[in-house]
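Chemist: Prediction below, plus the sequence it came from.
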Amino acid sequence: MKEKDWYSYDTRWDLYAKDREDFVAKFVVEGKFHEGVPEDVIKSFETVSYLLAHSYYHWPMMDEAMTKLLLILEMVVKLKAQELEISLERKTKNNKIITRRLIEIIDDIFQNEYLLFLKPDFDRARNLRNMKMHPDRHSFMGAMGFTDSNARLFVNIINLLFLETDKLKALHSKIKSIEATLQPFKSGLHILEFQNKKILIDGFHMFKYREFNKNKLLMMYINPLTTKVHEQFLEHKYPEPLIITFTDFIINDNSIEGVDLNGKLMKIYSNEKEENLKVYQKYLFALSKISEIEIGIFSSSNASKALWKIERIIYENCWKDGSLINKESKN
């Protein structure tokens, strides 16, 4: 019998990567954790990285990496519960001691108000667990399962959960404050100036603010006014979601001013000049001709991409000096 070649790459990756180097750059996610993250979690995530890397030779290993991520999620929940002195067990009516369901423990963890800003991200991860642990059928998603994107999401969640309590409380407070000051920019006509361009925008869909050590990021998912409404919504030629990131900023009554990831000036400000209002009215009229179903399909697709792009920005820019976070706070 001919010996199997265990180290030939899986040709299905030809659709996604030019070669192994390109594959690693696109799909392999390394753990980047500050020293407050438990060692068991860090070691377990290393296995995820290896599974992602070795899926180059066997496509289904990408799915196994996802399974490992979800097991890490359970570990993280239990370790955080222990840190918060939340019991992992409960008594039944017959006085029998049983292990509590994961959802019950998660609900108790998020009774702490300062952790609530993490709840939406954690729910995304938990929903993935429910789908993976209770599949309708046996299947392999491979690259289509967004395991690399989920891995970055998990890294970000884990790093946040295990920050010191005072840092989490300060971050929660800052997010609430920014949310209030951003309300005037949520809708209405504005100009976005960045990358030597001026773009007419209809507010923003969502924002995230993250602050670690000296790394501050205000990320906004912007809604630019398109002049190609028919093409975008009916021909499904969806543009990439527009995410802008301020690393330093000031929010005034009528403007947001600051610099982007490359240190370039960036600005959002109200502008209702007559010519802009005409463009806006034309956009709204064209949009009124599109069905709610088509708008919903576009919104869902773009929002999903936007969330993954934001998690990548956090992963790549917040944790590069992650090991310094708690060291500096202890000195």
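Modeler: Looks like it came in fine.
Chemist: Could you use CA atoms for every contact and neighbour count after this?
Modeler: Fine.
Chemist: Is Asp40 within a helix or a strand, and which one?
Modeler: For Asp40, the host element (DSSP states H and E) is helix 39-54.
Chemist: Tell me where the stretch 151-300 of the chain has strands.
Modeler: With DSSP state E, counting those that start in this stretch, the ranges of strands along the stretch 151-300 of the chain come out as 190-194, 197-212, 215-224, 242-246, 248-251, 255-259, 265-270.
Chemist: what helices or strands is the shortest one leaning on?
Modeler: The elements that strand 248-251 packs onto, with contact taken as 3 or more Cα pairs under 8 Å, 6 or more residues apart in numbering; DSSP states H and E, are strand 255-259.
Chemist: what's the angle between the strand it packs on and strand 265-270?
Modeler: 170 degrees (axes from the mean of the first three to the mean of the last three Cα atoms, to 10 degrees).
Chemist: Flag every buried residue along strand 255-259.
Modeler: Across strand 255-259, burial judged by 16 or more other Cα atoms under 10 Å covers 255-259.
Chemist: same deal with stretch 108-125?
Modeler: Within stretch 108-125, judged by 16+ other Cα under 10 Å, the buried ones are 109, 114-115, 117, 121-122, 125.
Chemist: which residues touch that stretch?
Modeler: Residues from elsewhere that reach stretch 108-125 (Cα atoms under 8 Å, 6 or more residues apart in numbering): 70, 73, 80-81, 84, 86, 150, 153-154, 157, 161, 168-169, 172-173, 175.
Chemist: which of the residues you listed count as buried?
Modeler: Of these, these count as buried by 16+ other Cα under 10 Å: 70, 73, 80-81, 150, 153-154, 157, 161, 168, 172, 175.
Chemist: Where helices are concerned, which of those count?
Modeler: Under the assignment DSSP state H, the buried ones among the contacts of stretch 108-125 contribute 70, 73, 80-81, 150, 153-154, 157, 161, 168, 172, 175 to helices.
Chemist: Closest one of the residues you listed to Tyr7?
Modeler: Asn150 (26.2 Å; Cα to Cα).
Chemist: Please tell me how far that closest one sits from Tyr56.
Modeler: 18 Å (Cα to Cα, to the nearest Å).
Chemist: ok, now Thr11?
Modeler: 9 Å.
Chemist: In terms of neighbours, single out the busier of these two.
Modeler: Tyr56 (25 against 12; other Cα atoms under 10 Å).
Chemist: Once you drop chain neighbours, what's closest to the more buried one?
Modeler: Tyr9 (5.5 Å; Cα to Cα, 6 or more residues apart in numbering).
Chemist: try this one side by side with the last:
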Amino acid sequence: MEYEGPFYYRLRLHGSEDKRVLTKKDLDGNATTFKDPVTQNKTPKIYILKQEEEVVYIGYASQSIGTRFGQGIRANGAKGYHGYKWKQEEELELFVFVFDHLLIGNKNKEDEPYVLLTEAVEAELVYLIREKTGKWPQFQNEIHFNNNNLPRAKEIALKMFNTIDSELPWYQPDSRWEIWGIDSKETFVVKFVVPGKFHSKVPRDIVAAFETVTYLMAHAYFYYPTYDEAMSKALLIMEMAIKLKAQELNIELKTPPNRKGDVYDKKLYKIIEEVCENEHLKFLEADFNRAKNLRNAKMHPKKHTIMGAMGFTNGNTMLFVNVINKLFLDKEELTYIDKTETRLKEKIENFRDGRYIVEYNNLKILAWKIYDLKYVRYKDQDLFMVYIGTVSKDLKKDIETYNYIPLVVPMSIFKMDDFGFSGIDVYGEPITFMENQDPNIIEKFNHFHQQKLNLSFSDLRFHIAQMENMVMWRYEELMYDNCWN
């Protein structure tokens, strides 16, 4: 049995002591009535009342909440039941959790497991309040004790407690993050929040604006679609960055006057073109055009969509941070980075198809090529990122199981000669990549290449594209983690 909620209402009671009247307001403070699903009959519910951040009552109901409250508020002791102890209070917050099971009713035997489980949840919740606060809920009349399905009851009770143990429902974790393996705020921050990291030459306006991106990403923990808004803000900051750089380069942001003397803002693509006409900035043009296209799609949507984590906001944000940092490096620094990377890329052409052994992290890995290399330098610290093509034991299975884990080695020391390379990675581990003609491993290489021949062109192309895509994001992650301040 699953549940949904909490459904929130702010309650106000007024009238004489023996004729209390209940009114309801929604989250926005507007007058309302109880609405589906809390009005469903023959449906197990747990309802929780809070007053000034303190849980004061926990109850179980199967009838409509309105019906249940009417009984408890109108009761005057005529039949031995005096009703709720909290009915003399003036304001309370109500949280209702509704289970997804329809009861038969009339105390039918088949209903018993569902009723007992819900009552066990009620009891475990009351106990949790006692354990956490040192006292029982102030207006608790009774508790239905039982040990029915106790592990499940405890699990549900703890989730409900964590949900209402906050000021307002806006600050409850959004359950949609669970599909991404998120089980706590700390896990979410590690996986999905990207704080701004910028060197001192990046304009302060960009640094300050990026704080908003970080906060939007963090608060998406409570509302999944907020993650999309973080992306939108980051894209606007990319636009700000290219315009600030244009001003720095004395590039006009306005068009020349037309025949009528009218002056307009330059189109973004034109500003990107003019900035990247500078030789040392040409390599950034593709990244800015990519951001421009994303921005256009975001600013002119054809329908409402929610991408959340599928939009890869965290990866794109790392990319944007890296691009902005590079954009505001000195011309001499960028020229050095570009020339060094170009020189190294020419050298790795010698290692395109062969038999190699990678010794790294106490492993010996078969490799057949160096696919690519990226280089960046910041504050006299080098970062070499080398993408190595490894030999798969079962390429077909890798494709069928979506096993795309490329070997990208981040190094702070990198030395290359005619036979391979050696170095030290950013974690202090040594690595070597050397040619190896051991007859015992030739068969493994031959098997790998035969696997490629056996694949359809579309499968092989798809595999290569997926690996290249993963490599691109890995480059950005490594650069973000190991550069900037």
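Modeler: Thanks, I have it. Fair warning: this is a prediction, and the values are worked out from it, not measured in the lab.
Chemist: Overlay them and tell me the TM-score.
Modeler: For these two chains in superposition, a TM-score of 0.91 is obtained (TM-score structural alignment, normalised by the length of the first structure); 319 aligned residues with a Cα RMSD of 1.7 Å.
Chemist: and the two most separated of the buried ones among the contacts of stretch 108-125 of the first structure?
Modeler: Top of the distance list for these (Cα to Cα): Leu70 and Ile175, 27.5 Å.
Chemist: residues contacting the most centrally placed residue in the second structure?
Modeler: Note on the second structure: the residue nearest the mean C-alpha position is Phe192, at 3.7 Å, using Cα atoms, centre = their mean. Contacts were defined as Cα under 8 Å, 6+ apart; by that measure Phe192 of the second structure touches 217-218, 309, 314.
Chemist: ok, average deviation of stretch 66-78 of the first structure from the second structure?
Modeler: On superposition with the second structure, the mean distance recorded for stretch 66-78 of the first structure (mean Cα distance after the TM-score superposition for the first structure) is 0.5 Å.
Chemist: matching residues in the second structure for that stretch?
Modeler: Aligned by TM-score structural alignment, stretch 66-78 of the first structure corresponds to residues 231-243 of the second structure.
Chemist: Show me which residues of that stretch are buried.
Modeler: Within stretch 231-243 of the second structure, the residues scored as buried using 16+ other Cα under 10 Å are 231-239, 241-243.
Chemist: For those, give me TSV that also has distance to Gln71 of the second structure.
Modeler: Below are these laid out as TSV (distance: Cα to Cα, whole Å):
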residue	distance to Gln71 of the second structure
Met231	50
Ser232	50
Lys233	51
Ala234	53
Leu235	55
Leu236	56
Ile237	57
Met238	60
Glu239	61
Ala241	63
Ile242	65
Lys243	66
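Chemist: Can you give me the neighbour number for Asn250 of the second structure?
Modeler: Around Asn250 of the second structure there are 10 residues (other Cα under 10 Å).
Chemist: Please report the distance of it from Tyr227 of the second structure.
Modeler: For Asn250 of the second structure, the distance to Tyr227 of the second structure - Cα to Cα - is 35 Å.
Chemist: Would you map the helices across the second structure?
Modeler: Using DSSP H, helices in the second structure cover 65-74, 112-133, 150-164, 185-192, 204-219, 226-248, 268-275, 285-299, 313-327, 331-348, 395-400, 439-454, 457-482.
Chemist: Once you drop chain neighbours, what's closest to Lys254 of the second structure?
Modeler: Asp265 (4.5 Å).
Chemist: swap that for Phe99 of the second structure, sorry
Modeler: That would be Tyr3: by Cα to Cα, 6+ apart, it lies 4.0 Å from Phe99 of the second structure.
Chemist: What's the match for the one you found in the first structure?
Modeler: Aligned by TM-score structural alignment, Tyr3 of the second structure pairs with nothing in the first structure.
Chemist: any idea how far Met240 of the second structure is from Tyr3 of the second structure?
Modeler: According to Cα to Cα, Tyr3 of the second structure and Met240 of the second structure sit 46 Å apart.
Chemist: Then Thr255 of the second structure?
Modeler: On the measure of Cα to Cα, Thr255 of the second structure and Met240 of the second structure end up 18 Å apart.
Chemist: cool, and Leu116 of the second structure?
Modeler: From Leu116 of the second structure to Met240 of the second structure the distance is 60 Å (Cα to Cα).
Chemist: can you pull the contacts of Glu252 of the second structure?
Modeler: Contacts of Glu252 of the second structure (Cα under 8 Å, 6+ apart): Ala246.
Chemist: Leaving out chain neighbours, which residue sits closest to Phe7 of the second structure?
Modeler: Val96 (5.0 Å).
Chemist: Then Ser422 of the second structure?
Modeler: Thr432 (4.3 Å).
Chemist: residues contacting the counterpart of that neighbour in the first structure?
Modeler: Following TM-score structural alignment, the counterpart assigned to Thr432 of the second structure within the first structure is Lys267. Listed by Cα under 8 Å, 6+ apart, the contact set of Lys267 of the first structure reads 191-194, 255-258.
Chemist: swap in Tyr336 of the second structure?
Modeler: Contacts of Tyr336 of the second structure by Cα under 8 Å, 6+ apart: none found.
Chemist: so the residue nearest to Phe7 of the second structure touches Lys50, yeah?
Modeler: No. Using Cα atoms under 8 Å, Val96 of the second structure is not in contact with Lys50; the gap is 11.5 Å.
Chemist: neighbour-wise, which of the two wins?
Modeler: Between Val96 of the second structure and Lys50, Val96 has the larger neighbour count (other Cα under 10 Å), namely 23 against 20.
Chemist: where does that one sit relative to Thr163 of the second structure, distance-wise?
Modeler: 11 Å.
Chemist: what is in contact with these two at once?
Modeler: Pro6.
Chemist: Give the equivalent position in the first structure for Lys254 of the second structure.
Modeler: Aligned partner of Lys254 of the second structure by TM-score structural alignment: Glu89.
Chemist: let me fix that: His463 of the second structure
Modeler: When the first structure is aligned by TM-score structural alignment, His463 of the second structure is paired with Phe298.
Chemist: wait, what's in contact with that match?
Modeler: Here Phe298 of the first structure is in contact with 233, 236, 238 (Cα under 8 Å, 6+ apart).
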